[in-house]
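Student: Sequence and computational prediction follow.
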Amino acid sequence: TYLKVLDNCEWLRDMEPNFLAAFLRLQECTLLNICVILVSGVAWDKFYSRSCFETPVNIFFPHYARDELLTLLMLNWYPEVTPEFYESYVKLVLGVCHRYCRSLVELQHIADVNFEKYCSPLEGGKTDASNIKKLWQNIKPYLEASVNGLYLRSASSDVSRILAHCSLAQHDKRVSQLRHRGGSGWVYCE
């Protein structure tokens, strides 16, 4: 048995419909035992055209729990600081952002971008690593700004990609679709 996994397969929507159909019928075309897994944050309805595709098996993945996010974010611990210091930072990031965002990618980006700012009072000797209150006061406005800018980075790159591949009329339709993204994943197996 072979597995073909296409992660972030939203790009298939921009291809000719026959391309998606070929992936969905890969087992028939190759005469091999192949399972195609399409991983997407976009619902199947957004891929589906009037072609006769079989409905795939939908698998919905729940969001990570807060403690799972903490564990995953701790994997990117900086060796220049103690694990306890980095864990306190990650807990602050989750405290501010978890209510609004549960995307590991976005939370990791926020943690990476703001870590240097969190550590800046330590460099000038203004405080020590145990003064969490001072460090919190320093990082709070940056984390709040990061929450306000959530998803703008990926949305703007999606819009740029769309503009490069679509006419203006198609662009308006696709921007509307981007605003209505679902949180589901789906797979197609034969």
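Tutor: Received it, and whenever you're ready, just let me know what you need.
Student: all contacts plus neighbour counts: C-alpha atoms, from now on.
Tutor: OK.
Student: Now do the residue lying farthest from the centre of the chain against Cys119, distance only.
Tutor: The outermost residue of the chain, judged by C-alpha distance from the chain's mean C-alpha position using Cα atoms, centre = their mean, is Gly125 at 36.4 Å. Counting by Cα to Cα, to the nearest Å, the gap from Gly125 to Cys119 is 11 Å.
Student: put this beside the first:
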Amino acid sequence: MASVLSSLRQSLPCRDIQIDQLYNLFAYKDEPQIESVYVYGGTSSGKSIVVTRILEELQINHALVNLIECYSSKILFETILNSISGHLLDPKNPVPYAKCDKFVDFLNNVQKCNKMKNLDGFVLVLDNAEELRNMEFNLLPCFLRLKELTGISLPVIFISKIIFEKFYTKAGAVEPIKLYFPQYNKNELLEILSLDVEQVKKIVFKHFNKPLEFDINFYKNYLNLFLSVFYRVCRDVSELRYMSRINFIKYCEPVIYNQHSLQDSMALWRNIAPILKQSLEALYLRVDTLKPANSVKEKPMLTLELPFYAKYLLIAAYLASYNPAKDDKKLFMKHHGKQKKKLKDIRAKSKVSERLNTQLGPKPFVFDRLLAIFYSILEEKDNKMGFNNNLLVQISSLIELRLLSSVSDSCVLDGQKYKCNVNYQFIETVSRSVGFEIKKYLSDFSHI
């Protein structure tokens, strides 16, 4: 057992405390099994991989269910039963192990599975458990008491991005064992990313068709420079790993072409610094920044393809983020009445760039305002477009692509608030692709 623990610590760095806690909970089979564990922490903090690796190393049968894929309780129940029973779906005729609409039916089918296949010690892992808040209110309390309700030693591990208190459970609900995964600090990210050195060597060889021999210290020096730019804006390990790899190719170019040596760290830094700052604009977009742009004005990350309505939604979001709400009537209504020029309006025409809204950063806006601007700017193109679920899907896609970000809790009843994450160059290219003149609808340029 000690060798298993040592192997886990080595392969999953900077998570020794969490590994020890989970190991103590599940490694000793002669002790009574716990009912539920609530694992929580920020995005990409190692929650899922630590949980699954420990269960695999301890050879514990388990089922990992991603609740994002289970948008209804019926699909959730059937997915769990398929995993517990080992039932494989036929692609031509995907019939589940059993059809379940209610939690009572789910419990009965779990007990049937237990008779055919002993489920004692089986662990159910519910990833993205915060999605339970969007389902029936009784699901969380029932899963917390699953061992008691089924009479089977069937622990449940919840993996979530939010604290347990945000589930708003009623008094008397069973409290799970809580395990927190903090965000990685800079030194921990450096240690994790430096494990990729051998894979990075292969990437460099594949790109240049020429090997480059360097030691771990050379790669760590690069990662220090890389994190000095990216650490403040991103803590996502997977995204940092991706961006560090593609930018390392640019870092190595002067060495490959014999312009500088491996030891000339200052010259390499001066070469890569502007490239790293430019790469910040492509963060989370996963577009190929190594390909040359079609023109000087068009940057490679601006070639991201979006559906027609998604482009207009993104334009509307940018306008809502960078225009004051008081200017909406003047900018988006055809017959808003005559307005007298005031002294402050005249002075606003000559304000310096530091005071421009487009230079001050995005402001949050409500969902209703986004839709109002969207329909206003789309009116000339498609005046028959009505509100439907497709628009909600497009907004969700923009959030997943990190082009928009939600700045309010999903349980807020008085309207969701969003913020646009793209810069002016990006939105200008998107606007040009649909024939929309963005400057005409920005307060900063309305006087031109």
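Tutor: Received the coordinates, thanks. This is a predicted model, so every value here is computed, not measured.
Student: coming back round to it: whichever residue in structure 2 pairs up with the residue farthest from the centre of structure 1: what's it in contact with?
Tutor: Under the alignment by TM-score structural alignment, Gly125 of structure 1 pairs with Asn258 in structure 2. Contacts of Asn258 of structure 2 were listed using Cα atoms under 8 Å, 6 or more residues apart in numbering, and none were found.
Student: can you do 10 Å?
Tutor: When contacts are counted by Cα atoms under 10 Å, 6 or more residues apart in numbering, Asn258 of structure 2 touches Cys252.
Student: and it, which of the three is it?
Tutor: Classification of Asn258 of structure 2 by DSSP: H, G, I helix; E, B strand; the rest coil places it in coil.
Student: Look up how far Asp20 of structure 2 lies from it.
Tutor: Distance of Asn258 of structure 2 to Asp20 of structure 2, computed by Cα to Cα: 48 Å.
Student: can you give me the strands in structure 1?
Tutor: With DSSP state E as the criterion, structure 1 has strands at 2-6, 34-38, 57-59, 185-187.
Student: Next, format those strands as a markdown table and append mean neighbour count and distance to Leu24 of structure 1.
Tutor: As requested, the strands of structure 1 are arranged in a markdown table below (neighbours: other Cα atoms under 10 Å; distance: least, Cα to Cα, whole Å):
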| stretch | mean neighbour count | distance to Leu24 of structure 1 |
| --- | --- | --- |
| strand 2-6 | 13 | 11 |
| strand 34-38 | 20 | 7 |
| strand 57-59 | 13 | 12 |
| strand 185-187 | 20 | 10 |
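Student: can you list these in JSON lines and add distance to Gln137 of structure 1?
Tutor: As requested, those are arranged in JSON lines below (distance: least, Cα to Cα, whole Å):
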{"stretch": "strand 2-6", "distance to Gln137 of structure 1": "43"}
{"stretch": "strand 34-38", "distance to Gln137 of structure 1": "43"}
{"stretch": "strand 57-59", "distance to Gln137 of structure 1": "42"}
{"stretch": "strand 185-187", "distance to Gln137 of structure 1": "38"}
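Student: Tell me which of the ones you listed sits nearest to Leu72 of structure 1.
Tutor: The stretch from those with the least distance to Leu72 of structure 1 (Cα to Cα) is strand 185-187; that distance is 20.3 Å.
Student: Where does the closest one end up in structure 2?
Tutor: Per the alignment by TM-score structural alignment, strand 185-187 of structure 1 matches no residues in structure 2.
Student: So which residues lie in contact with that strand, not counting its own?
Tutor: Outside of strand 185-187 of structure 1, the residues within contact range by Cα under 10 Å, 6+ apart are 5-8, 24, 35-44, 55-62.
Student: how about Ile139 of structure 1, what's its partner in structure 2?
Tutor: Looking across to structure 2 (by TM-score structural alignment), Ile139 of structure 1 lines up with Ile272.
Student: nope, Ala65 of structure 1 is what I was after
Tutor: Ala65 of structure 1 maps onto Asn185 in structure 2, with residues paired by TM-score structural alignment.
Student: any idea how far Asn109 of structure 2 is from that match?
Tutor: Distance, Asn185 of structure 2 to Asn109 of structure 2, using Cα to Cα: 45 Å.
Student: When those two are compared, which one has more neighbours?
Tutor: Remark: of Asn185 of structure 2 and Asn109, Asn109 carries more neighbours, 21 against 11, as counted by other Cα atoms under 10 Å.
Student: give me every residue that touches the residue most central in space within structure 1.
Tutor: By Cα atoms, centre = their mean, structure 1 has its centre lying nearest to Val105, at 4.5 Å. When contacts are counted by Cα under 10 Å, 6+ apart, Val105 of structure 1 is found next to Leu73, Ala111.
Student: Now check structure 2 for the residue matching it.
Tutor: With TM-score structural alignment as the criterion, Val105 of structure 1 pairs with Ser238.
Student: same deal with Asn33 of structure 1?
Tutor: For Asn33 of structure 1, the residue aligned by TM-score structural alignment is Ser153.
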